[in-house]
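Q: here you go, sequence then predicted model.
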Amino acid sequence: MPRRHLSLIAVAALVAALLPAGAARADGPPFTGQQYDFGGAVTPISGTVPAVDDIADSITASTAATVNEIAAHRATLPYGDIDPAPGTPDQLTTYPGPAGIPASDQYSVTVQQAGGPVPSFVYTSTAKKADTNREADTSWTSFSFSGAVTVRVTRAAAGATGCLVRPYSAAVTTSFAGNTCTFTVSRPGNLSVEFEPEIHNPVLHPMLVFANPPEVDVPSPTDPNVRYFGPGVHTVGAGQPITSGQTIYVAGGAFVSGAFIATGAVHDVTIKGRGVISGLFMDTGNQDANKNQPGMIDIADQSSSNILVEGITFVDAPRFNVRALGQFTTIHNVKTMSWWYSTDGMVGGNKSLLENNFVKSNDDSIKLFWGDTIARHNTIWQLENGAPFIISWNIQQNSSTFHVYDNDVIHAEHYQIEKSGIFRALHAGNGTLSRYLFEDIRVENATFRLFDLTIDNNKWYDPALGYGEIEQLIFRNIHAYTTYQKPSIVRGIDSTHKMRNINFENVYANGQCLNNAGTFDLDPATTNAVRIYRSTDGSCRT
């Protein structure tokens, strides 16, 4: 992080443009599996599946165009740059612990590049929903760097026998001695450091390391269009205005108790930094009462445009964390940690890019509601409620074209709410949702349910408004490392409001590469063209 795939996307777009509709890809792998149609008919799949490839290629081509369009808008912001220049020299920046903010009593951290090790302040947040939260607290530290940095995380409690770092895809090698986990990072990433044998849900005292890239395009504190929060504690309260042309900057070492809201449409807004925004001051301690509290960042008017939220850590929100529904929104390298059932992670508007974020949430982590959205290179720790990826929650308008790729779910603590899954749709709205491509997604330490995809009447929707459909979903190269207690569900609500054209290609779960509905609860009366298939060599790419 940041990991660039634009050249690959451009190649894919070119290939898609050159191929006539319905043409088989000569270099594509042959597949074997089953197609399940409305009424119960089952047809073997043998060979290529060009109809699905056409949809995937079209979505991938749209991704390239949308990413470039968002970047062009972001470039017009006064402080909109987010990427360090190539060849940035080695550097390491740590941030002071704000006075009066207690350090974690579970962990201490040092980081080292040139010279001796230096401490990196470790924050802590305690669990809030005592009746269901399975953890006691979460600790985290944050620093920025380029080059290579050696990190040492020391656990206060005795008894550990080793350590590991998630996500697995980061390929971080650790050593363990004297209750200290040591590892070196050479690229930015959002990491979980876990001490054996306490590496399975629930991890009572998680420890997170946010290894940020160097800051770029830092605002001037004297710019009249900048609201600048320097290191230290700032108590500003709820209802803080977000206005067009404004930059809100939260420096590393700043701890802001505040919530920020736009009244009506806003344009050309930047919210960035390496500091912390806390919603603890709004927490009533009651689940129902917290639903009346504001979000941490709330831009609700969908005619807003050109929004950037970058680098900040949001903690202890009683309601949602980042809702930025403007067109051409970027949410980049943001970290969220929250405990209540009403604390969604993040959502952007139409034409949004959500990348390189860390979400630890007890409601839906990444909402995929408004079209032309890309979610890539994110790391998710899901608590007992919600879903890492939510496709619909009673959406009442048509929405299409979503590309979700190269993401890691490192934990999902589902255990008691039946309507739970890693990939979830609870669609009772009258909109038709279409063209979702999920690919190259890795799921660790999650055992409840992988897919829960339904059109379903529920208490949050008036059925008199009517129902829609969900179609053209593709899940390919999904690698789940564990076995699931519950079957995956694909189900519409009736014969005219179906889940249709739903595709599972090279999905690895329950210790096998799936090619039939054996581990699915699939309703033939409300679904059509559900395909489950794998490469003929029996492997699933990860």
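A: Looks like it arrived, so ask away. Residues are numbered from 1 along each chain as shown.
Q: from here on, contacts and neighbour counts on C-alpha atoms
A: OK.
Q: in stretch 100-110, which residues are buried?
A: Using 16 or more other Cα atoms under 10 Å as the burial criterion, the residues of stretch 100-110 that qualify are 103-104, 106-110.
Q: please disregard the earlier target; I meant stretch 184-198.
A: Those would be 184-185, 187-195, 198, for stretch 184-198 by 16+ other Cα under 10 Å.
Q: could you dump these into a markdown table with secondary structure added?
A: Below are those laid out as a markdown table (DSSP: H, G, I helix; E, B strand; the rest coil):
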| residue | secondary structure |
| --- | --- |
| T184 | strand |
| V185 | strand |
| R187 | coil |
| P188 | coil |
| G189 | strand |
| N190 | strand |
| L191 | strand |
| S192 | strand |
| V193 | strand |
| E194 | strand |
| F195 | strand |
| E198 | coil |
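Q: and these, which two are furthest apart?
A: R187 and E198 (26.3 Å; Cα to Cα).
Q: here's the one I want to compare it with:
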Amino acid sequence: MKPLCLSLLIPAVLFAGATVYNAPAGVEQDKLFQVKVAGQPSFVYSLPVGGMTYFSYTSFARRADIEITVARPVETVAIRPTSYGIRPVINGNVITFRLDRTAQISVEINGDIKHPLLLFANPPESAPPKPGPSGIHYFGAGQVHNVGRITVTSGQLVYIAGGAIVRGSIFMDQARGVHILGRGVLDGSLYKKGESRMIEVNRSSDVDIEGIIVTNSKHWTVPITASDKVTLHNVKLVSDNDWDDGVDVVGSTNVTVDQCFIRTKDDCVAVKAGVQYFTKFNAQRDVSNVVIKRSVLWNGAWGNGLEIGFETRAASIRGVRFLDNDLIHVEGPEGTFSIHNGDRAVISDVIYDNCRVEDSKGLLVDFKILKSRYSKDAERGQIRNIVFRRIRVDQAEMPSILQGFDATHQVGGVVFEDVKTGGRKWTSLADAGIKATHTENVSFK
């Protein structure tokens, strides 16, 4: 976020229906968009991926009229996810619509996805903490806090108020009962490429992350390694840098990502085991009970949308659920739904249910058992018992691959139930455009 001579002295403005947050003085404002929420100006941040603004409803009776003024002619407007059913009205260069729900949307003008407006409508905060008590890392509104790494221990809380920017990262190891919450921004712009992860959860349990926005990640954004009972809710990850995976679940159990927005250059979500790039402890633990649900995903130039792999150094990765998600853009040549089993794990019991794909440039389904540049195990693994159910893809034709390694390391037991591309239901491998090798028991319903 670049400096600009801009003086905003009041950190937040409350009005009927919503709370808008003013940015700290000196923060660059986006030049393309001006936004009003229920008649009040809402600051638009200038980010490498476009403009960004956010507000919170003041009560659970959610309703707010949105007005966007664009500094260029407006011919068309796409508001994604389209499943929200938002119908904008265009009057010259002014766009209006009503929100009556919490929402994480991309407003795209004249088909331009290089500079959209990202708008985040949050639920009201419930009893936000106050500064002062021991064990609370409190970052107040209306300020830029240049803090670098924040190390948290068991029982501690990190609060980033709406209208605050924290330049730094959050780290924990062997911690229990940690809470990270607020409406403000955790910003990684002070780091060099590969220097730090943004919220690093190592060998920890009972960790809740809620409400905040994380921008400009220079490495994996939220890696969860050898941990248990970790929840992300209403977290927004916005980045466009090398290696900036959104959420990486590594050798962990009981992880839930719910109602989050992830816009990254690399993988949006990746489930792995045995990765030790940044850690010195053993992360070759089995993975189970991972749920990614009700989230909005945008994968940029690299990586995959929803990924399992490539590093799969454990006995099993099972019980992974991708439920009710919107993949609004998958820009790169890789996969939208991908399993890349590069090591010994048996990957099984994976469900993709009620997911919608609006725009994807690569493979739709990309399952491979392989020896890759990331592989370390001598033995290859398995991919078994995978279900696709109620999948809707806007595009009419997209290639897919089911590729086992050999006759004893196969992709097996894959069910495609009510999967449609361009409104046409899949009925066979040929009909779906799937190239299959070393594959068995693939069925269509």
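A: Great, that's in hand. Since the structure is predicted, the reported quantities are computational estimates derived from the model, not experimental observations.
Q: format the buried residues of stretch 100-110 of structure 1 as TSV; extra columns: distance to L208 of structure 1 and secondary structure.
A: Listed next are the buried residues of stretch 100-110 of structure 1 as TSV, based on distance: Cα to Cα, whole Å; DSSP: H, G, I helix; E, B strand; the rest coil:
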residue	distance to L208 of structure 1	secondary structure
A103	14	coil
S104	12	coil
Q106	12	coil
Y107	10	strand
S108	11	strand
V109	11	strand
T110	13	strand
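Q: okay, now Y138 of structure 2: neighbour count?
A: 17 (other Cα atoms under 10 Å).
Q: what's it aligned with over in structure 1?
A: Taking TM-score structural alignment, the alignment pairs Y138 of structure 2 with Y228 from structure 1.
Q: quick check: which element contains its match?
A: strand 226-229 (DSSP states H and E).
Q: quick check: buried residues in that strand?
A: 226-229.
Q: mean distance between it and structure 2 after superposition?
A: In the superposition with structure 2, the average deviation recorded for strand 226-229 of structure 1 is 0.3 Å (mean Cα distance after the TM-score superposition for structure 1).
Q: looking at the buried residues of strand 226-229 of structure 1, which is nearest G518 of structure 1?
A: The nearest member of these to G518 of structure 1, counting by Cα to Cα, is F229 at 55.1 Å.
Q: for the most centrally placed residue in structure 2, what are its contacts?
A: Nearest to the geometric centre of structure 2 sits I262, at 2.2 Å (Cα atoms, centre = their mean). For I262 of structure 2, the contact set (Cα atoms under 8 Å, 6 or more residues apart in numbering) comprises 236-238, 246, 268, 295-299.
Q: if we use 7 Å, what do you get?
A: For I262 of structure 2, the contact set (Cα atoms under 7 Å, 6 or more residues apart in numbering) comprises 236-238, 246, 268, 296-298.
Q: repeat that for D301 of structure 1.
A: D301 of structure 1 makes contact with 264-265, 325-326 under the criterion Cα under 7 Å, 6+ apart.
Q: G111 of structure 2 corresponds to which position in structure 1?
A: By TM-score structural alignment, G111 of structure 2 lines up with E198.
Q: also K293 of structure 2?
A: Match for K293 of structure 2 (TM-score structural alignment): R376.
Q: likewise for G168 of structure 2?
A: By TM-score structural alignment, G168 of structure 2 lines up with G258.
Q: cool, D353 of structure 2 as well?
A: Here D353 of structure 2 is matched to E439 in structure 1, going by TM-score structural alignment.
Q: then C260 of structure 2?
A: Aligned partner of C260 of structure 2 by TM-score structural alignment: N357.
Q: burial count for that match?
A: Neighbour tally, N357 of structure 1, other Cα under 10 Å: 26.
Q: counterpart of R101 of structure 2 in structure 1?
A: So R101 of structure 2 corresponds to R187, using TM-score structural alignment.
Q: gap between that match and P487 of structure 1?
A: 37 Å (Cα to Cα, to the nearest Å).
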